[in-house]
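Asker: only the shape, not the letters, is given here:
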């Protein structure tokens, strides 16, 4: 069974919403390598519609431009991109498709498909939350930023049951960002 690994930018107070508003001052080569390790090494990327729209609006142009992140852009373009949305979508970015059917059933089937790598996620807060609740997410790679945003959607909202994790690794970057890797216990 393939693993699903989600990578998220998170503030010290747990906010994951709109990281573009607070995360950029902390971006570094170390963080870029961590993101690349999650996304560029995957042959399949599972995304919510908003995250897909953001990625599709940026990465194809970066690939075409041929700049320093063109390799990452090509990897993302070549990957199978499965988008979770309640509405039909028209895709302009190659290798993109709509997730069909019930989320839990479709992702369970996806995890059972053959593949050479993990299934990667980036952002896509509501999808990550639903997969955690269903026991389908295998690993969280959190980039915890040393800033309290103080408003916005948090990764862990109120719920009925705790979700136990096991810390796999922890690294502190020069910017003060902590890269924490947790397996769902």
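Answerer: Received, thanks. All of these numbers come straight from a predicted model, not from anything done at the bench. Numbering: from 1, shown residues only.

Asker: switch to C-alpha atoms for all contacts and neighbour counts from now on
Answerer: Will do.

Asker: double-check that residue 63 belongs to a helix.
Answerer: Yes: according to DSSP: H, G, I helix; E, B strand; the rest coil, residue 63 belongs to a helix.

Asker: ok, it to residue 31 distance?
Answerer: 20 Å (CA to CA, to the nearest Å).

Asker: kindly report the same for residue 141.
Answerer: For residue 141, the distance to residue 31 (CA to CA) stands at 11 Å.

Asker: neighbour count for the two, which is higher?
Answerer: The neighbour comparison of residue 141 against residue 31 (other CA atoms under 10 Å) goes to residue 141, with 23 against 19.

Asker: from residue 113, how far off is the more buried one?
Answerer: Taking CA to CA, one finds residue 141 at 23 Å from residue 113.

Asker: same thing with residue 39?
Answerer: Counting by CA to CA, the gap from residue 39 to residue 113 is 19 Å.

Asker: who has more neighbours, these two?
Answerer: Legend: neighbour count by other CA under 10 Å for residue 39 and residue 113, higher for residue 39 (24 against 10).

Asker: another one to put next to it:
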């Protein structure tokens, strides 16, 4: 079965919403390497619609420009991109397709296909649903040393507990913690 990894930027108070408003002061080469390595190993990228829209707007332009981010941009462009949305989408970025039907059934089938690892970046509601269903093999959280104070948190209040096991943790010079969790029962 294919491994599914999800990665999120998260504030120390659990906020994952709008990282573009608080994340960039902490972005450095260490973080870029960690994010890049995780996504580069994936031959399939699973994205929610909003994350797809953001990526499709930015990464093809970066690929065309080449330069420092050209390699990662090309890898993302070449990867199979599976987009989750309840609405019918018109996808413009190459190698993109929409996941049809039930999310859990569709991702279960995707994990059973031949291929390499499946990577996710962002896509909070998709990550929540797949964590609850036990389909995420590794949850990569880049914990930023900031308390945002408002916004969507990764784990909603009132939901059933999701037991996790720490697989690794590395502190970056920026103060960001690169933590990797897996399901507690594995």
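Answerer: Looks like it arrived, so ask away. Everything numeric here is computed off the predicted structure, so don't read it as measured data.

Asker: quick TM-score on the pair, please.
Answerer: Here the TM-score for the pair of chains, by TM-score structural alignment, normalised by the length of the first structure, is 0.98; 184 aligned residues with a CA RMSD of 0.8 Å.

Asker: can you show me the helices along the second structure?
Answerer: Along the second structure, the segments classed as helices by DSSP state H run 29-40, 49-65, 70-78, 103-112, 124-132.

Asker: check which helices and strands the third one sits against.
Answerer: This means helix 70-78 of the second structure. helix 29-40, helix 49-65 (3 or more CA pairs under 8 Å, 6 or more residues apart in numbering; DSSP states H and E).

Asker: swap in the first one?
Answerer: Taking 3+ CA pairs under 8 Å, 6+ apart as the contact definition, the neighbouring helices and strands of helix 29-40 of the second structure are helix 70-78, strand 118-121.

Asker: hmm, 10 Å instead?
Answerer: When contacts are defined as 3 or more CA pairs under 10 Å, 6 or more residues apart in numbering; DSSP states H and E, helix 29-40 of the second structure packs onto strand 4-11, helix 70-78, strand 118-121, strand 138-144, strand 177-183.

Asker: contact partners of the shortest one?
Answerer: Contacts with strand 118-121 of the second structure, where a contact means CA atoms under 10 Å, 6 or more residues apart in numbering, come from 2-9, 35, 38-48, 51-52, 55, 79-82, 107, 110-111, 126-127, 136-140.

Asker: quick check: the residue lying closest to residue 100 of the first structure once chain neighbours are set aside vs residue 82 of the first structure, distance?
Answerer: Using CA to CA, 6 or more residues apart in numbering and skipping residues adjacent in sequence, the residue nearest residue 100 of the first structure is residue 106, 6.8 Å away. Using CA to CA, we find residue 106 of the first structure at a distance of 11 Å from residue 82 of the first structure.

Asker: before we move on, the earlier item: which of the contacts of strand 118-121 of the second structure are buried, as a ChimeraX select command?
Answerer: Applying 16 or more other CA atoms under 10 Å to the contacts of strand 118-121 of the second structure, the buried members can be selected in ChimeraX as follows:
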select :3,4,5,6,7,8,9,35,38,39,40,42,43,44,45,46,47,48,51,52,55,79,80,81,82,107,110,111,126,127,136,137,138,139,140
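
Asker: about what we covered before: which residues do residue 141 and residue 31 of the first structure both contact?
Answerer: In contact with both residue 141 of the first structure and residue 31: 9, 179, using CA under 10 Å, 6+ apart.

Asker: with distance to residue 160 of the second structure added, can I get the helices of the second structure in JSON lines?
Answerer: As requested, the helices of the second structure are exported to JSON lines (distance: least, CA to CA, whole Å):
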{"stretch": "helix 29-40", "distance to residue 160 of the second structure": "28"}
{"stretch": "helix 49-65", "distance to residue 160 of the second structure": "25"}
{"stretch": "helix 70-78", "distance to residue 160 of the second structure": "34"}
{"stretch": "helix 103-112", "distance to residue 160 of the second structure": "17"}
{"stretch": "helix 124-132", "distance to residue 160 of the second structure": "8"}
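
Asker: nearest to residue 184 of the second structure, out of these?
Answerer: When the helices of the second structure are compared by CA to CA, helix 124-132 sits nearest residue 184 of the second structure, at 11.7 Å.

Asker: distance between the closest one and the chain's centre?
Answerer: Mean C-alpha position of helix 124-132 of the second structure versus that of the full chain (CA atoms, centre = their mean, to the nearest Å) differs by 11 Å.
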